[in-house]
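Colleague: Build the 3D model from these lines:
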Amino acid sequence: MPELLYAGFDTLEVSFQGALKSESLEVLRNAKDEAAKTREDQLIEIGPGKVNGHVPAHGMTGGYAFVFDTGFMGEQWTFMDSEDTSRWNIAVKVRAANLAAHSYQEIKARIQQRLTDMGSIALQESIRRADFAMDFLMPEGFELNQNQVVAHSHSKVSSHWSEKDASSEKQNYPSTVFRGRKLESITIGKMPGRQVIIYNKRKAAIEKQTPFWFKVWNIDPKDTTKHVWRVEFRAGKKELKDKYNLRSFKDFEDSIGDVYCNTAEKVRYINDRESASNISRAIPHPLWQAVAINLELNLLEYRSGLIPGQIREIIREQQENIYWQQIQGNAAGLAVVKGLNEEEINSNYGERLGLQLQSRIQSEQSSFQSSLLRAQRKLHFTTTPAPSD
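Modeller: The predicted structure follows:
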């Protein structure tokens, strides 16, 4: 039986009827203009709670003029340039690391506190998207098979391969992504409706450089014998609002479990599709049996067990390793340019390089300080714990 390693919400997007106050909008305008001039995201603070965030030179589709990013352990906020509180001027997307470290109830409280700290007026909310993920340690030899996917007869499922076939109009085959000869993911459905995806999460965590997942799973990243697969249920605006009339936080808390359980019944992964004369009676694969069991529990209480400080430390260590790799690479290139031989490199190259670097820092203090300030702004959320951590 697959072993559940983690379960929790992986995406939560909410829009709010309301607006920021004029002084905060002015700060955002100035920061966006400065970001366009310098080609660097600007670190600013807004509202009476002095909330820190990065502002890029661009906005977002849907009429959102400003992006305000509170870091990998926070949220991405978007705002329209309007003070009209009758409009839906505010939207938020909670980061995956934030969702991993907190339960849904904690996330809701953090969002509401952010709105207060930013000095915004929020009259009502509307859930735009909610994804729930389950990571399973699969037995040795498990391979994904598209022929074992059963989609409900009313489901519209498009086919997508590693080499796109623009002429394909098939509706009853799952979308797939191959790596070499092994199938790495299957996607059923289309957003902003209902979507289910099964994929190799271990590889995804490595490729997307999100090492905190290995801490969540309590698995050594170098241990290639541990195979982690994710089953993710995605519910977009059409699924939530049009089908289930689910809009507010209260609606979400009352009904989101039913949304995912119903999806798991209509989209299934079975043992062997070819062996079943009646697909409706096909035996679910052990993976899908584990999915059904966990969806019946209280989804709102799921969390990884890691605290924000642990995730922040993992990200900080990863960033430190990246910089050391860059330093070593540059040092190797400098050694080649200088024409140093192996004996000279092995003797005291590191020591001489350190002295030269210190000398350059002292002689070009203003240039180093400028670089240091840019790095501090860029890495603010990596090195500075949030007040609520």
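Colleague: hey, let's count contacts and neighbours off CA atoms from now on
Modeller: Will do.
Colleague: For this structure, which segments count as strands?
Modeller: Applying DSSP state E to the chain gives strands spanning 3-19, 42-46, 51-55, 66-69, 75-79, 90-94, 121-138, 149-151, 175-179, 182-189, 194-200, 227-235, 267-269.
Colleague: nearest to residue 279, of those strands?
Modeller: Among these, the nearest to residue 279 by C-alpha to C-alpha is strand 149-151 (7.6 Å).
Colleague: So which bits of the closest one are buried?
Modeller: In terms of neighbour count (16 or more other C-alpha atoms under 10 Å), strand 149-151 has its buried residues at 149-151.
Colleague: now swap in stretch 135-147 and tell me
Modeller: Within stretch 135-147, the residues scored as buried using 16+ other C-alpha under 10 Å are 135-138, 144-146.
Colleague: got these as JSON lines, with distance to residue 301 columns?
Modeller: JSON lines is the format used below for the buried residues of stretch 135-147 (distance: C-alpha to C-alpha, whole Å):
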{"residue": "135", "distance to residue 301": "16"}
{"residue": "136", "distance to residue 301": "18"}
{"residue": "137", "distance to residue 301": "21"}
{"residue": "138", "distance to residue 301": "24"}
{"residue": "144", "distance to residue 301": "29"}
{"residue": "145", "distance to residue 301": "32"}
{"residue": "146", "distance to residue 301": "32"}
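Colleague: from the middle of its chain, how far away would stretch 92-99 be?
Modeller: With C-alpha atoms, centre = their mean, to the nearest Å as the basis, stretch 92-99 stands 7 Å off its chain's centre.
Colleague: want to put them side by side, so please do this one too:
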Amino acid sequence: MAWKSPKMHLIRKGFDGLDISYPLTISEELADKMRLGRAVSEANNGEVGMVEHNGVRMQVAATGARGGYAFRCDSGVAPFGENWFFKQPNGKADKWGVRVSCRALPLAFDGLAKTRARLEDTLARLELDYVPGTESIGRVDVAFDILAPDLAPDRLHFVAHARSRVQEISDTLVQVVGRSGRVESITIGKNPNRQVVLYDKRAEVIATRKPYWWRVWNDALAAQGLPPLDPRNRDTSTVWRVEIRAFKRHLKDDWAVTTWGNLRDNLSPILQLALGEVRYTVPTADTNRARWPVHPLWALIAAAAVGDMEDLASMVDRSSIDALLTAERDEMLQKQIAGCSLSRAALNGVPIELLDVYALGNMHQIIREWQRNPDWTQDRLAQARAKYGVGEERRGEPEEVGGPERTLVRGAANGKFEPRLKDAANCSSGSFAPS
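Modeller: Purely as a prediction, here's the structure:
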């Protein structure tokens, strides 16, 4: 019998965003490498500039970022890695020359303590003399994922507590997103202060193609002795996320949070105050909305927001996420290749009954181009490996693609693709034959 999900259950809690700046400046040697990498990306020929320094590899974007950052780098392949920002080492008065923005999935995997260790290891490898306590935390997001298939959020059920500093939740501070009469997101507050967000995480995961969250959730459920969610069944797998985003002004002005130590000491009070000042409630006949009782959803989250959250981390196997992402990217590329091949066939007037022959001939032409330009081929292959974070060639047993009369061997042990076109005459003649 299919599992019937509970009315409301906290699946997990964890960090979903972290921005931090350092009073550090990169060396001229490292800046020269980044200028070269940026120039490669600026050429706009499909290549991405890379920087390697003491074992740290980063992709360098063609443009910098606001705030005077000349270099915008990526230390991994999304959704892993961090976004790093570096200023030129030109001796200006602004000492804050390094900033990093952490992605959600690594934070979910590693928690705060391991993330901090990884960032500081990267700083050391980049030969930046970081002194603990000099950092400046500019943003922290904490997420609570709740299995609540029956929840139907209503903006009017959010109220300010009678004793809070928030006297009224005005429409200027609220953003509501929905479709087909169903609310999917309610955001209260604005950057650079604080935001409290309630949104349908299941819908967002499906819309933005982030299937790895199902693995994270199911891992957390398994640890609690509960069965996995079925993504196909919205009635039993709708996950709502409550996210509290503390931005720079809120952290600095209201809580004096700058360092890791400040954050550790104040995070739980920050979360509890946010949940107390902005409450999701159950309406009653009382005309004073501030006296409406708190919704069970909010009570569940408030209880989870108490205590140390530094070591929160998912135990899901990283290799399973890598395999999932590889399969998804491979499927996407396969569809792109199929679409482009059909477009080229249409352009060349290929009849539908000869599409398979044309596709094999097209592949044969591509292989000849690779063989005629080995340096270009090797360079582009290296670029693609860097883009997808693949360090070594994947080898395997040869696999035949095609029917009994048309065969193409792929995955050969020597790493090359070898066509065997039994009807090559058909591919080399006619108006649709590749040149």
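Colleague: thinking again about what came up before, could you let me know which of the buried residues of strand 149-151 of the first structure ends up closest to residue 32 of the first structure?
Modeller: Using C-alpha to C-alpha, residue 151 is the member of the buried residues of strand 149-151 of the first structure that lies nearest residue 32 of the first structure, at 45.4 Å.
Colleague: what's the matching residue for the closest one over in the second structure?
Modeller: Taking TM-score structural alignment for the superposition, residue 151 of the first structure sits opposite residue 160 in the second structure.
Colleague: same question, residue 234 of the first structure
Modeller: Aligned counterpart of residue 234 of the first structure in the second structure: residue 245 (TM-score structural alignment).
Colleague: quick one, what contacts the spatially closest residue to that match that is not a sequence neighbour?
Modeller: Distance criterion C-alpha to C-alpha, 6 or more residues apart in numbering; nearest residue to residue 245 of the second structure, sequence neighbours excluded, is residue 141 at 4.4 Å. Contacts of residue 141 of the second structure were listed using C-alpha atoms under 8 Å, 6 or more residues apart in numbering, and they are 15-18, 243-246.
Colleague: overlap between those and the first structure?
Modeller: Using both residues aligned by TM-score structural alignment, their matches' C-alpha atoms under 8 Å, the first structure keeps these contacts from the contacts of residue 141 of the second structure: 15-18, 243-246.
Colleague: can I get these in TSV with neighbour count?
Modeller: Converted to TSV, these look like this (neighbours: other C-alpha atoms under 10 Å):
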residue	neighbour count
15	29
16	21
17	21
18	23
243	23
244	24
245	27
246	27
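Colleague: for those, which one is nearest residue 355 of the second structure?
Modeller: Proximity of those to residue 355 of the second structure (C-alpha to C-alpha) peaks at residue 16, which lies at 47.1 Å.
Colleague: The closest one pairs with which position in the first structure?
Modeller: Checking TM-score structural alignment: residue 16 of the second structure goes with residue 10.
Colleague: Enumerate every residue touching residue 248 of the second structure.
Modeller: The neighbours of residue 248 of the second structure, taking C-alpha under 8 Å, 6+ apart as the test, are 137-139, 192-193.
Colleague: how near is the residue nearest the centre of the first structure to residue 76 of the first structure?
Modeller: Centroid check for the first structure by C-alpha atoms, centre = their mean gives residue 96 as the closest residue, at 3.9 Å. Residue 96 of the first structure is 11 Å from residue 76 of the first structure, where distance means C-alpha to C-alpha, to the nearest Å.
Colleague: related to what we said a few turns ago, translate the residue nearest to the centre of the first structure into the numbering of the second structure.
Modeller: That one, residue 96 of the first structure, aligns with residue 104 by TM-score structural alignment.
Colleague: and the nearest residue to its match once chain neighbours are set aside, what is it in contact with?
Modeller: Distances taken as C-alpha to C-alpha, 6+ apart place residue 16 nearest to residue 104 of the second structure, at 4.4 Å, with adjacent residues excluded. By C-alpha under 8 Å, 6+ apart, the contact set of residue 16 of the second structure is 103-105, 107-108, 140-143.
Colleague: Grab the nearest non-local neighbour of residue 29 of the first structure.
Modeller: That would be residue 66: by C-alpha to C-alpha, 6+ apart, it lies 7.8 Å from residue 29 of the first structure.
Colleague: same question, residue 73 of the first structure
Modeller: Leaving aside its chain neighbours, residue 73 of the first structure sits nearest to residue 98 (4.7 Å; criterion: C-alpha to C-alpha, 6+ apart).
Colleague: I'd say the one you found and residue 71 touch.
Modeller: No: in this structure residue 98 of the first structure lies outside contact range of residue 71 using C-alpha atoms under 8 Å: 9.4 Å.
Colleague: how near is the aligned residue in the second structure for the residue nearest to residue 29 of the first structure to residue 271 of the second structure?
Modeller: Under the alignment by TM-score structural alignment, residue 66 of the first structure pairs with residue 71 in the second structure. Shown here: residue 71 of the second structure relative to residue 271 of the second structure, a distance of 34 Å by C-alpha to C-alpha.
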